[in-house]
Structures are given as structure tokens and as C-alpha cells.
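Colleague: Below are the sequence and a predicted model for it; my questions follow.
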Amino acid sequence: MNSESSAQIDVTKPHPARRYDYWLGGSVNYEADRASADAVAEAFPTIHLAALENRSFLRRVVTYLAAEAGISQFLDIGAGLPTAGNVHEIAQDITPAARIVYVDNDPIVLAHARTLLDSSAQGATAYLDADVRDPERILTHPNLLATLDLSKPVALMLVAIVHFLTDDDHPHDLVRRLCDALPPGSYLVMSHGTDDYLDIEDRAETSAANQRSGVPFQLRSTAEFSRFFTGFDLVAPGITSVTTWRPEGWRPHPRKEAVSMLGGVGRIGTRAVG
């Protein structure tokens, strides 16, 4: 198990990981996080449902990758605070030797990383304190290199994280750099907030709420989201609402408008087309 030191925790500013924890019903969040989360909920009251559906999407994708695609290595960037059904728990339940690296930039996530590092005896997990905006730090980090074999397929998990990157961060370039470091047979997994399912009034209210929340956030259209998968082979059913990506038939599925999250899984071929 690997961990590392981090900067002092600042609880006066909202952080996406702690805000997401609040929406999921967790307890590792602070007044600034809750105020930010409530500001978003004023304009988008079903945000709690969206968080739950996004988590369900992650579970179904990891199950597919481990059970059907034969993936046993996972790089989960923007891992967030531990909750029920972490990537290593799902993957190692299917493949005990699975190896997982978690990445986040919130010191509180690091403080709770022991739960994320509770690996099976056959497998391994590691955590590194880094930001998705710094792919070189992630890809060259000793914790990653000691845990994952980058000559073998890896599932890059960017679940509900890239919508915190504005266009000024050049998100498509960042994702491409991460994918370019992975061998053929790897997978890109993403979910992302969208305004495709919102009417004009709801879009304006959501945009204003995001500005009030104190957390940079950019919704993207299906066309913009699809660009992240350029040159990759999409796994059926392709780019879709997270609620309809290989849904479980035994439960009702919420309306796309109530979740407003896109999801997709793409297989990285011999050479991606940039």
C-alpha cells in the first residue's frame, strides 16, 4: 500500500470530491462544500439523483471491463472520497489480482485513502496526490509505476471529473495525453455533465448556479463529449446517458433530464487518431 504527504486541508473553499460526497449522502464534507452543493441543487434539484446514477454507471462499467473485457488494471483519476463500491472492490471481486491506482487532488481524500488501499492479497492498490491537469506527474509517479504495468491494457477512469475543466484547461489535449501513454487494448471511461437535455431556461439557471457554487464547471454537448473518443472503438451502446449505458433491467431508470450526464467507454486501438 502506498500513500504520501499532502498540503494542509482548506475547508473554507468547496471541493468537488467533498461536494460529491455530500450528494451521495456521505459525512466527509464541510459547510463550504454543502453551501456550494445546495447552490447547484437550487437550479438542478435532482443533482443527488445524478450523483447516484453516475456511481451506478461506474459500477456497471467496471463490472463489464473486469468480467467481459478482461481488464485487470485501472487508473481512476478524480477518485473522490471512499464510498460503497469503490473501483478496487468491484474489480477485485471479479478478478482478485486486479491492480488499481487512485488519483485525486483533495488532501481529505488522501487522509481517507486507507479505505482505497484495502486491496485483496492477490492484487494491489495505490493512491497518488495529483491533478488531472498534470498528466506527466500522474504518468511518471512512482506509486503508479510500482502498481501498474503500462505495457499491458489499462482502463483510464475519468468519471465525473472532466466537467471541472474549462476550455482554458484544454481538456481534450489532457485526455489525449493520458490515453497516448496507454497500450492498445486499453479503455477510456468517461462520464460528463451535459446541457443537451435541458431547456433554455434550465440551462441559464444551471449556468448561474455553477458560477455561484465557487467550483469551476462546464457542461458539454454530446458532440463536444464525443470528441474525447475520437479514434477509439466505442463499446455499445456508444455515447449515451449514463442511465442507459448497459442498464440493469430489474429497476426503473430515471429520465435523462433528471440526470443530465453523458457516459461512454472506448477501446484504444493500435493508434488513436488525434
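Modeller: Thanks, I have the structure now.
Colleague: contacts, neighbours, all on C-alpha from now
Modeller: Will do.
Colleague: Where do the strands of the stretch 151-274 of the chain begin and end?
Modeller: 155-159, 187-193, 233-234, 240-241, 261-267 (DSSP state E, counting those that start in this stretch).
Colleague: would you turn those strands into TSV with mean neighbour count?
Modeller: Formatted as TSV, the strands of the stretch 151-274 of the chain follow (neighbours: other C-alpha atoms under 10 Å):
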stretch	mean neighbour count
strand 155-159	23
strand 187-193	25
strand 233-234	17
strand 240-241	22
strand 261-267	25
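Colleague: out of the ones you listed, which comes closest to A84?
Modeller: Proximity to A84 (C-alpha to C-alpha) singles out strand 155-159 among these, at 15.6 Å.
Colleague: by contact count, what packs against the closest one?
Modeller: In this structure, strand 155-159 packs against helix 47-67, strand 73-77, strand 187-193, with contacts taken as 3 or more C-alpha pairs under 8 Å, 6 or more residues apart in numbering; DSSP states H and E.
Colleague: how about the residue nearest the centre of the chain, what does it touch?
Modeller: Taking C-alpha atoms, centre = their mean as the criterion, V159 is the residue nearest the geometric centre of the chain, at 1.9 Å. Each residue near V159 by C-alpha atoms under 8 Å, 6 or more residues apart in numbering is listed here: N54, L58, D76, I77, G78, V189, M190, S191, H192.
Colleague: let's bring in a second one:
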Amino acid sequence: MSETNNPLIRTDIPHSARIWNYWMGGKDNYEIDRTIGDASLAIDPDIATMAVESRKFLIRAVRMLAGERGIRQFLDVGTGLPTMQNTHEVAHELAPESRVVYVDNDPLVLAHARALLTSGSDEGVTTYIQRDFHNPEEIVADARNVLDFEKPVAVMFMGVLGHARSYPDALRIIGTIMDAVPSGSYLVFWDGTTDSDAYVKLCQEYTKSGGAPYEPRPKEQLEAAFDGLELVDPGFGPIVHWRAELAKPGTLPDIAAYGGVARKP
């Protein structure tokens, strides 16, 4: 990888975005990520399923918002590495004029941004903002240069807020951005929960490996992120069940990942 020449990219410390990429079959990862990824699979074999199912949830949510709700602006915070059917690709398939802003502070993600930005539509806009989600005011200020905050925006936190410094901080981050967007906007949010002992242990071991700590939380705390918003059917619950009408009965995996989509009244 040419990115190894970037001094900001540490190839000796595991990184959750690169490990996630590995679990999803991507190639943007290093030996340390694959080593920790395999060790994590030994602790919790369902984690690779969570990675795949979370992307399916993203695809269903963006399709619903662009296709059924007429949303043409997306703010994807903590996007991670591009893999398959990214937010802008799903949105542009249904609404080529969509404007998509990705936010991440990881140098490897930003190194891939140039290639990702070439795959957008001619009518729409796809861009990156280099910001830490712990500074949501800065995200809003930068996003205003691309998005029209007088029109609805879909704000997305897809399995990233376990990296928040605390639960109150996670709510602050969500609340700050949702306060900035107008009525008719949406929050798309999911995260890992404490339902699975194996997943909790995996997160603990990942922290010991030198990676940035990730804190799974009770599903009741995740649901509270939607307080004051109107949940879209089927409401808050396991992401594998969210609008999974096409799945065959009995085939949906049981993973510790909960979330939903909600409208700002």
C-alpha cells in the first residue's frame, strides 16, 4: 500500500476501521489488523456477521430515505473505509442529485477519499470533511459549506459512537448535530450492545491490543439517542430486522447490534 509512506498512518497498531474492512472482505488493512481481526473472531465469531449486516442496514436505510422520504442530503459521520455500496453510491443510484458529506479524522480513510470521490454522480456532490466527531460544532460549520441546512439532512452514525469518551458525550455529539438540522431531517444510528458477553469481551481485548477503546452500551441507552424524534417503522431494535422483509424467515442472524431511523419533527 502506498499509504505506508504516510507518517500519520500507524501500521503497528490495530485500527477498528481497517479491521472492519478486513471482516467485510476488503483489502485496505495491514497485518496487525488481520491478526487482531482473526483473534477477535476467535472470541466472537458473530463480529464478521455484524460487519456485513451493518452495511445491509445502511443500504436499506439510505434507500428508504432517498427513495421514499425524498431526502437529498446525507451527513455520514465516522464513515470509515470505503467497501461496498457506500452511502453516496446508494443515494446516487436513486437520486443522482444527492449531496453526501462524509466525516472522518482517520488518515487512511482520507487517503482513500480521492478515489472514492470519483465514483459519485455528475449531478450530485460527494465530499469529505476531516474532523473528529467529538467536535460536532466544527462538523456542522464545515458541512454548511456543502449542505443546505434549510432543507432536511439525514445524519448518520453507523457503529462509531462506541468510540465516544462517555455515554453523555455520545448523546451530546448526536444532539449538537441534530439541533443544527431542520425539521424533517432524520437520524440513522446503530451501535453494538452489551447483550452479547462475547462481544463485550472482544471490545475489552481490542483495547488491550492498543486500539482506540470501544464501549458497547445497553440497548436502552442506544434507544435514548432517539428521544424527541419520531421513529420510523419498525422502530428501534436489532438492525438485522430493520425492514428486512426480503429475508427468509428464520435466516436472520442474532447479533448484538441495535438501531433505527427517526425523523426530527
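Modeller: Now that the structure is in, tell me what you want to look at. For clarity, every value in this text was computed on a predicted model and none was experimentally measured.
Colleague: rewinding a little: and the strands of the stretch 151-274 of the first structure as JSON lines, adding distance to A43 of the first structure?
Modeller: Formatted as JSON lines, those follow (distance: least, C-alpha to C-alpha, whole Å):
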{"stretch": "strand 155-159", "distance to A43 of the first structure": "22"}
{"stretch": "strand 187-193", "distance to A43 of the first structure": "14"}
{"stretch": "strand 233-234", "distance to A43 of the first structure": "33"}
{"stretch": "strand 240-241", "distance to A43 of the first structure": "20"}
{"stretch": "strand 261-267", "distance to A43 of the first structure": "16"}
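Colleague: Okay, the residue with the largest distance to the centre of the first structure and S241 of the first structure: tell me how far apart.
Modeller: Distance from the centre of the first structure peaks at E201, with 27.9 Å (C-alpha atoms, centre = their mean). Distance, E201 of the first structure to S241 of the first structure, by C-alpha to C-alpha, to the nearest Å: 21 Å.
Colleague: if we can go back for a sec, closest to A258 of the first structure among the contacts of V159 of the first structure?
Modeller: Among these, N54 lies closest to A258 of the first structure (C-alpha to C-alpha), at 11.9 Å.
Colleague: the helices in the second structure, which residues?
Modeller: Along the second structure, the segments classed as helices by DSSP state H run 16-23, 31-43, 47-67, 87-94, 107-111, 113-117, 136-143, 167-180, 197-208, 219-223.
Colleague: Can you say which of these is nearest to P249 of the second structure?
Modeller: helix 47-67 (16.0 Å).
Colleague: The residue farthest from the centre of the first structure and F44 of the first structure: what is the separation?
Modeller: E201 of the first structure is 12 Å from F44 of the first structure, by C-alpha to C-alpha.
Colleague: P135 of the first structure now?
Modeller: Relative to F44 of the first structure, and taking C-alpha to C-alpha, P135 of the first structure is found at 32 Å.
Colleague: Between those two, tell me which one has more neighbours.
Modeller: Set P135 of the first structure next to F44 and count neighbours by other C-alpha atoms under 10 Å: F44 wins out with 20 against 17.
Colleague: so that one touches T206, yeah?
Modeller: Yes - using C-alpha atoms under 8 Å, F44 of the first structure is in contact with T206, at 6.5 Å.
Colleague: distance of the residue farthest from the centre of the first structure from T46 of the first structure?
Modeller: According to C-alpha to C-alpha, E201 of the first structure and T46 of the first structure sit 16 Å apart.
Colleague: which ones are touching A130 of the first structure?
Modeller: Residues in contact with A130 of the first structure (C-alpha under 8 Å, 6+ apart) are V103, D104, N105, R137, I138.
Colleague: Kindly recompute the last result at 7 Å.
Modeller: Contacts for A130 of the first structure (C-alpha atoms under 7 Å, 6 or more residues apart in numbering) come out as V103, D104, N105, I138.
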